[in-house]
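**Student:** Below is the structure, and that's it, no one-letter string:
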């Protein structure tokens, strides 16, 4: 099928470009951080977490994913965080420390309104996020005004195999501080290689991720999960719109 013949909900050129990038990226297998060089990522890796999302890419648009819990593991296999939805009909979720301590609540809304990240605890505050239709990139601002952006970037020769690959990079004021890497090793069990929308992977953190820098590990994890949900939602929207548009 020629994607250029598909009429999207939005006729803007930017939306068409985002749609094409969505299809292309889903067919890309990203090399694991075990073979990624420091220069590839743009920062010094200091820690890795592993996100186990479950299979969400093949769930129809009007059907909510049945799994209510997403586990995030440390490198030694212990639970670092858990993201829990209260019910299947809601996308809103709460990030915990793997126990009873609630860290961050992410609130989703029906329609085009962007999610809000609520920081819980003694320094409770809200972080608003913004994104575009059919775009999986997500932007949010830290309390001190710095701009954070999850976006998809081509990485030359990622893993030393002579091929350009795609990674999901979190930058703060243009400086990369974290990256989500996906390949067969960290890929969520049951996810087919050619379709990784919403799939978890290895979340690599730089040494600048800490409370003192203003962007905590918890915020990185919560915003990464938000980005993955946006990715899966975009994939389902595309899957639902393509058959009807082609038929018309």
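**Tutor:** Ah, there it is. All values derive from a computational prediction rather than experimental measurement.
**Student:** drop to CA atoms for contacts and neighbour counts, all remaining ones
**Tutor:** Will do.
**Student:** and the lengthiest helix in the chain, which residues are buried?
**Tutor:** When the chain is parsed with DSSP state H, its longest helix is helix 217-247. Across helix 217-247, burial judged by 16 or more other C-alpha atoms under 10 Å covers 218-239, 241-242.
**Student:** Alongside the first one, take a look at this:
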């Protein structure tokens, strides 16, 4: 019976390496090993950096309470390489169902497990106005305030948010079509009906984040660098992340062919998670606050060696889409408040 060993990586053998020298010994005497001697002689486990979080990753999809996948066995591991702190107060339960103030959302780099509000943010999200959820994502150290991604919210049902990444990001660069007086296949003009906003051009480089279903909070984002899925983690998944009262998971969804090539299945790999707990959520907010800030962790090592700017593009998209998920939480909270007020008004009539 033969055994096949599949290696994850191929390591290059130096040209100057030589085969190991054979030992001339004809016999080896093994010392007796007892449980007591084994435990005494074993070295202590290595110390790990507290800023690195390792979380079981998805290997097999099974139904969860939100209609999304749940990891059934800890196969690979999620090892974040980028830690960011998103600071936003969100929306409290005891408040009117109005839009939140357009305060800038600062996003800081977390180093050695800590961050400072006095430091220069890695990113800043700026909303257009209180009644408009559209926003620009800027780099905190960019004096020109050039957006790396713009999120556009359109009024009306069936109009999901649009991400417009900067053309400076290589994977999203689209050649400018020649000027034409007629309609273009890569540009469609949509009339904004809310507050009399001007027309917004939706180009081929724009990306839409859509709900997986009418009853699911899971969001799907298809991009040139891959398909991403944001979903709310199950209780079992939250238990694997220390200090996580709330956990949002972003996965890279890949379609792979099964043996024979006639069937396919989706392979989901966790590339980011947004953790909110006592030590990570924005100060002054609690577990019942909707859309409040927390700790965003990303694993972008699979794109580290790419020469076309994919690593930077993935980080920008994950940050922008995470802010969008917080905006959706605020919108749901406002809808819940409206329903409660309407029920109270009808009951008192």
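**Tutor:** Yes, it's here. Since the structure is predicted, the reported quantities are computational estimates derived from the model, not experimental observations.
**Student:** thought residue 289 of the second structure was touching residue 95?
**Tutor:** No. The pair residue 289 of the second structure / residue 95 is not scored as a contact, 10.8 Å apart, by C-alpha atoms under 8 Å.
**Student:** Those two: who's more crowded?
**Tutor:** Taking other C-alpha atoms under 10 Å, residue 289 of the second structure and residue 95 do not tie; residue 289 has more neighbours (19 against 10).
**Student:** What's the match for that one in the first structure?
**Tutor:** Residue correspondence to the first structure (TM-score structural alignment): residue 289 of the second structure is matched to residue 196.
**Student:** Okay, and residue 15 of the first structure sits in which element?
**Tutor:** According to DSSP states H and E, residue 15 of the first structure maps onto helix 13-26.
**Student:** Find me the equivalent region of that helix in the second structure.
**Tutor:** On the second structure, no counterpart of helix 13-26 of the first structure exists by TM-score structural alignment.
**Student:** In the second structure, what residue corresponds to residue 235 of the first structure?
**Tutor:** When the second structure is aligned by TM-score structural alignment, residue 235 of the first structure is paired with residue 333.
**Student:** which one is that match nearest to, not counting chain neighbours?
**Tutor:** In space, and not counting its chain neighbours, residue 333 of the second structure is closest to residue 290: 6.5 Å by C-alpha to C-alpha, 6 or more residues apart in numbering.
**Student:** all strands in the stretch 51-200 of the second structure, in order from the N-terminus.
**Tutor:** 55-56, 61-63, 69-71, 77-78, 82-87, 105-109, 123-129, 132-139, 147-152, 162-165, 187-190, 200-203 (DSSP state E, counting those that start in this stretch).
**Student:** can you tell me which of those strands comes nearest to residue 346 of the second structure?
**Tutor:** Across these, residue 346 of the second structure has its closest neighbour in strand 132-139 (29.3 Å, C-alpha to C-alpha).
**Student:** post-alignment, that closest one versus the first structure, mean distance?
**Tutor:** Strand 132-139 of the second structure: mean distance to aligned residues in the first structure after superposition is 0.4 Å, counting by mean C-alpha distance after the TM-score superposition for the first structure.
**Student:** Name the residues that touch that strand?
**Tutor:** Strand 132-139 of the second structure is contacted from outside by 121-128, 145-153, 320, 327, using C-alpha atoms under 8 Å, 6 or more residues apart in numbering.
**Student:** host element of the closest residue to residue 137 of the first structure other than its chain neighbours?
**Tutor:** Closest residue to residue 137 of the first structure apart from its sequence neighbours, by C-alpha to C-alpha, 6+ apart: residue 151 at 4.7 Å. Take DSSP H and E as the rule and residue 151 of the first structure turns out to sit in strand 147-155.
**Student:** Okay, angle between the very next helix or strand once past that strand and strand 147-155 too, please.
**Tutor:** The first helix or strand that comes after strand 147-155 of the first structure along the chain, using DSSP H and E, is strand 165-172. Per axes from the mean of the first three to the mean of the last three C-alpha atoms, to 10 degrees, the angle that strand 165-172 of the first structure makes with strand 147-155 is 160 degrees.
**Student:** Which strands or helices does strand 165-172 of the first structure pack on?
**Tutor:** Packing partners of strand 165-172 of the first structure (3 or more C-alpha pairs under 8 Å, 6 or more residues apart in numbering; DSSP states H and E): strand 147-155, strand 175-181.
**Student:** That one: how far from the chain's middle?
**Tutor:** On the basis of C-alpha atoms, centre = their mean, to the nearest Å, strand 165-172 of the first structure sits 10 Å off its chain's mean C-alpha point.
**Student:** To what extent does that strand diverge from the second structure after superposition?
**Tutor:** Counting by mean C-alpha distance after the TM-score superposition for the first structure, strand 165-172 of the first structure comes out at 1.8 Å.
**Student:** Show me what that strand is in contact with.
**Tutor:** Contacts for strand 165-172 of the first structure (C-alpha under 8 Å, 6+ apart): 25, 28-31, 146-158, 176-182.
**Student:** Residue 205 of the second structure and residue 174 of the second structure, how far apart?
**Tutor:** Distance, residue 205 of the second structure to residue 174 of the second structure, by C-alpha to C-alpha, to the nearest Å: 7 Å.
**Student:** Neighbour count: these two, which is higher?
**Tutor:** Neighbour totals were compared for residue 205 of the second structure and residue 174, and residue 205 leads with 20 against 12 (other C-alpha under 10 Å).
**Student:** Could you check how far the more buried one is from residue 153 of the second structure?
**Tutor:** Note on residue 205 of the second structure: its distance to residue 153 of the second structure, by C-alpha to C-alpha, is 16 Å.
**Student:** what does residue 228 of the second structure give?
**Tutor:** 19 Å.
**Student:** higher neighbour count, the two?
**Tutor:** Ranked by neighbour count (other C-alpha under 10 Å), residue 228 of the second structure and residue 153 place residue 228 first, with 24 against 18.
**Student:** Turn the helices and strands packed on strand 165-172 of the first structure into JSON lines, columns for distance to residue 210 of the first structure.
**Tutor:** As requested, those are arranged in JSON lines below (distance: least, C-alpha to C-alpha, whole Å):
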{"stretch": "strand 147-155", "distance to residue 210 of the first structure": "15"}
{"stretch": "strand 175-181", "distance to residue 210 of the first structure": "11"}
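**Student:** Of the ones you listed, flag the one that's most buried.
**Tutor:** Sort these by mean neighbour count, taking mean count of other C-alpha atoms under 10 Å, and strand 175-181 sits at the top with a mean of 23.
**Student:** Please state the offset of that one from the chain centre?
**Tutor:** Counting by C-alpha atoms, centre = their mean, strand 175-181 of the first structure is centred 11 Å from the centre of its parent chain.
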